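K.L.:
sequence-free structure coming up:
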């Protein structure tokens, strides 16, 4: 098969498309003919040698990627034959192997893809969608809600805007550049603001006409987060799930005591509950997409252009979820 491998930590150019041996499904596993593989910001950090949530760096050479969708074409011992030929999507966890034409996953991790989703959209929902559903656990949205979404053209931001609009909330989306702002507006935001331009807080206040924000969904941090938090009224909440503006390896997000709540990792999974909270959130995300309440935005690259995909993601030149297609 063909795969993208990383032989040395460093720049995006270190990702090499080459021929490697086919993976063999072990007991309880399926092998998937990959039609779409997700690219995550964490992938770019791992490529540079930053650990992120991993306890130790991956062993090199490695095939990055933790989200895949495709068709089951081979079964390991003990897997029911009914899985063969199904359109499925799976999050591989901390095991690498997604940037490839074939990938293996535990049969207990795969989900059948709803008929109204293509492979790339399914990859977006299993990763980005799962995170969005985890974030949304920490607030209840309704017609009285005024929601501010920095990075509203991103993968998570797109879904948060859609969900909030479906709940009847007033939604303000912030994005960088006129193209992204247009996408946020088309996605249903009541107000879309370019955060690269001066006077953005004034534009939001003028639109609100004396109302105050009730929720800020913040995965950006930095000045954008500071300005968004200043828009909150009494009892408003700053829900923090990242700080991308601070850069990879930064110390932490912008937080305000009594207002901010970090919902990363164990906190998010702990709220989901159940014996397998990650799978619980995946099922919720796919259900939202199947019902038409969430539709992920996707930027597609061929598998051979994995390095270009990483560069585009790192420079914020993408909209929505970045996906590689073999």
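P.N.:
Thanks, I have it. Since this is a predicted model, take the numbers as computed values, not measurements.
K.L.:
C-alpha only now, for contacts and for neighbours.
P.N.:
Will do.
K.L.:
in the chain, which spans are helices?
P.N.:
41-47, 119-124, 130-136, 155-166, 178-186, 200-208, 222-229, 265-272, 277-290, 306-314 (DSSP state H).
K.L.:
would you list the ones you listed in CSV and tack on distance to residue 102?
P.N.:
Below are those laid out as CSV (distance: least, C-alpha to C-alpha, whole Å):
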stretch, distance to residue 102
helix 41-47, 19
helix 119-124, 14
helix 130-136, 23
helix 155-166, 25
helix 178-186, 33
helix 200-208, 46
helix 222-229, 39
helix 265-272, 28
helix 277-290, 22
helix 306-314, 16
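K.L.:
ok, structure two:
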């Protein structure tokens, strides 16, 4: 089969398209003819040799990729025959293997792909979508809410904008450059601001003043850094600061900043990991969030933004993702 393999940790150019053996499904597993494979920032970290939240680095050589959708074309021993021929989507967890024409997955992790969703959309929802639904558990959005969304043209940001608008909230989107602010506006943002413009906080403040609002009620923060520092100043008393990423580095808070946040009653939550899973509840909270995310897309309430690359251009996809040159979820298609 055709696949993209990594023989040595390092830059994106180490991702090599090549031929390799087609995997065989084991007991309780299926083999999927892959139609779309998700690319995640964690994939880029693992490629460089940084394990991040993963329990360990993969053994080399490896086929990266942890999210796939396609059609079940072979079954392992003891696997329910009802899966054969079905369109499915699955998050492989920390087991790699997605950047390929075929991938093996445990049958008990599979989800049927809802009608009217293509494979790339399903891949976006099984990973990015489930994380978005997990984040939203911490924010009770409604008509009185004002949501401030940095990275609003990214995979999660796009879905946050749509969900908040569906809930009746006022949405202020921050994105880098005219193309990305236009995308955020098309997704329903009431105001879309280019945060590469150093005067962007003044534009947001003017909009809040025009609404008669003292500030935003929730900051969905995947960026950190100076952008989050400025955004925190735009929060209303009692607002929520929900943190789920640090692409811009740590927020440079001084002692005076912390005292100001305490005085205004701003609550910060680190929402990834155990905190998110506790809120999802159930015997399998990850699967609960995956099911919710696919249902939102199937109902048309959430529409993932996608940036598609051919499988052989996985290295280009990694470079674009690392340099913030992408919009929406990055997907490889064999």
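P.N.:
Noted; the coordinates are in hand. Given the structure is predicted, the values throughout are model-derived calculations rather than measurements.
K.L.:
which of the helices of the first structure sits most buried?
P.N.:
helix 119-124 (a mean of 28; mean count of other C-alpha atoms under 10 Å).
K.L.:
Give me the spatial nearest neighbour of residue 22 of the first structure, chain neighbours excluded.
P.N.:
residue 1 (5.5 Å; C-alpha to C-alpha, 6 or more residues apart in numbering).
K.L.:
Tell me which residues touch residue 99 of the first structure, please.
P.N.:
3-5, 37, 63-65, 303, 324 (C-alpha atoms under 8 Å, 6 or more residues apart in numbering).
K.L.:
repeat for residue 71 of the first structure
P.N.:
Residue 71 of the first structure touches 32-35, 84-88, counting by C-alpha under 8 Å, 6+ apart.
K.L.:
on that earlier part again, my understanding was that the residue nearest to residue 22 of the first structure contacts residue 20; is that so?
P.N.:
Yes - at 5.7 Å, residue 1 of the first structure counts as touching residue 20 under the criterion of C-alpha atoms under 8 Å.
K.L.:
What is the neighbour count of the nearest residue to residue 145 of the first structure once chain neighbours are set aside?
P.N.:
Excluding the flanking residues, the one nearest residue 145 of the first structure by C-alpha to C-alpha, 6+ apart is residue 169, at 4.9 Å. Residue 169 of the first structure has 20 neighbours, counted by other C-alpha atoms under 10 Å.
K.L.:
Please tell me I have it right and residue 194 of the second structure contacts residue 179.
P.N.:
No - between residue 194 of the second structure and residue 179 there is no contact under C-alpha under 8 Å: 9.5 Å.
K.L.:
Would you mind measuring from residue 274 of the second structure to residue 54 of the second structure?
P.N.:
Counting by C-alpha to C-alpha, to the nearest Å, the gap from residue 274 of the second structure to residue 54 of the second structure is 14 Å.
K.L.:
no, scratch that, I was asking about residue 309 of the second structure
P.N.:
25 Å.
K.L.:
ok, these two, which is more surrounded?
P.N.:
Ranked by neighbour count (other C-alpha under 10 Å), residue 309 of the second structure and residue 54 place residue 309 first, with 19 against 14.
K.L.:
Name the nearest residue to that one, sequence neighbours excluded.
P.N.:
In space, residue 309 of the second structure is closest to residue 332, 4.9 Å off (C-alpha to C-alpha, 6+ apart).
K.L.:
Report whether the expected contact of the one you found with residue 310 is present.
P.N.:
Yes - applying C-alpha under 8 Å, one finds residue 332 of the second structure in contact with residue 310, separated by 5.4 Å.
K.L.:
still on that earlier bit, who wins for proximity to residue 58 of the first structure among the helices of the first structure?
P.N.:
Residue 58 of the first structure lies closest to helix 41-47 among the helices of the first structure, at 8.0 Å (C-alpha to C-alpha).
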